[in-house]
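Q: prediction below, plus the sequence it came from.
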Amino acid sequence: MQTPPIKLISIAKRIHKNQPMIELNQALISRYSGLENDTRGKFGPRQITLLSQESWQQACDAIHQPNISWLTRRANLLVSGKQFSSSDIGNYVRIGKAVLEITQECEPCIQLDFQFKGLQNALNTSYAAGVCCKVINSGKIEINDRVFFEVSQHQECLFDFK
């Protein structure tokens, strides 16, 4: 039995602090600004955030709120077919032409509990809140792009950019 591919199922950004997230069909990811025009996309180890659809759903189910929008989490990219773990830190992710390096686990903030009681705690287990990434290679991404994970060896990007 073949494992289904990992896919990018949604993209979101926030243009201004304290504004709602905006979903996009496509976006440009830049080495210098993360997701184009996102308020938090500054250069550094937390330019882009990835969230697992499966982990998100488990957290929502844990607080008996199965239909919470993933935008509540305020992540940039939602992927299906992958749950994150500590073994992902330092590895690379390719979506379209963009390449990201997973730098750390995302820590869920208290703001989540203001919206849904218990959500912060539900996301505070085993990378359920997703991972933070820095951009290695700029590129355009689109919903339904396949997502490829590459195990880092000697911190060199192993993807063929041809």
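A: Noted; the coordinates are in hand. Numbering: from 1, shown residues only.
Q: every contact and neighbour count from this point should use C-alpha atoms.
A: OK.
Q: what strand or helix carries the residue nearest the centre of the chain?
A: Central residue of the chain (Cα atoms, centre = their mean): Leu50, 0.7 Å from the mean position. Using DSSP states H and E, Leu50 sits within strand 48-52.
Q: residues in contact with that strand?
A: Strand 48-52 is contacted from outside by 34-35, 41, 75-84, 106, 128-135, using Cα atoms under 8 Å, 6 or more residues apart in numbering.
Q: what subset of those residues is buried?
A: Neighbour-count burial (16 or more other Cα atoms under 10 Å) applied to the contacts of strand 48-52 gives 34-35, 41, 75-80, 82-84, 106, 128-135.
Q: in strands only, show me the residues you listed.
A: Filtering these for membership in strands, criterion DSSP state E, returns Gly34, Leu35, Leu77, Leu78, Val79, Ser80, Val131, Cys132, Cys133, Lys134, Val135.
Q: pasting the second one now:
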Amino acid sequence: MESIDHAEVSLDGGIAGDFRGARKPGGLGRRQVTLMEAGDWDRAMTEVGRTIPWFERRANLLVEGLDLPQTAGVRLAIGADVVLEITRETDPCERMEVLAPGLRAALTPDWRGGACTRVLAGGRIAVGDLIRIEES
């Protein structure tokens, strides 16, 4: 994992450099880009009594100042061009327990583990870009 300040996002590949975002032939691309709220990560860290960098969660984007909708089908516009559609909750995996005992459980309530999205419109995103919830 690496932390970067900008990235290209595409319909077929998700975030450039992240093989998990590639849309498989015939696939729906339901997990191209993952987002997590900074406040949710902070609450989970408080619960487990640890300070672990957010990117260890392996989410693609850390969101601040926005309560991510917990509804499939909601669209998020990022920056000038990128549009993502929420497809489902990102379930915390067993790797979270390796990072800190109890972390998986701390990320389970209220979509704290984040949201999975598919790319509807690609483009460039950067740290500080505004994220807007679009009406469907």
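A: Here it is on my side, so go on. None of these values were measured; they are calculated from a predicted model.
Q: tell me how the two chains score on TM-score.
A: The TM-score (TM-score structural alignment, normalised by the length of structure 2) is 0.91; 130 aligned residues with a Cα RMSD of 1.1 Å.
Q: thinking again about what came up before, TSV for the ones in strands among the buried ones among the contacts of strand 48-52 of structure 1, including distance to Glu54 of structure 1?
A: Formatted as TSV, those follow (distance: Cα to Cα, whole Å):
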residue	distance to Glu54 of structure 1
Gly34	24
Leu35	23
Leu77	13
Leu78	10
Val79	9
Ser80	7
Val131	14
Cys132	17
Cys133	19
Lys134	23
Val135	24
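Q: the strands in structure 2, which residues?
A: Assigned by DSSP E, the strands in structure 2 fall at 6-10, 14-15, 33-37, 61-63, 75-78, 82-89, 115-121, 123-126, 131-134.
Q: and Gln120 of structure 1, what's its match in structure 2?
A: Aligning on TM-score structural alignment places Gln120 of structure 1 opposite Arg104 in structure 2.
Q: is its match in contact with Trp111, as I believe?
A: No - Arg104 of structure 2 lies out of contact with Trp111 (Cα atoms under 8 Å); the separation is 11.7 Å.
Q: more neighbours: those two, which one.
A: Legend: neighbour count by other Cα atoms under 10 Å for Arg104 of structure 2 and Trp111, higher for Arg104 (22 against 19).
Q: ok, now which ones touch that one?
A: Counted by Cα under 8 Å, 6+ apart, Arg104 of structure 2 has contacts Pro92, Cys93, Glu94, Met96, Glu97.
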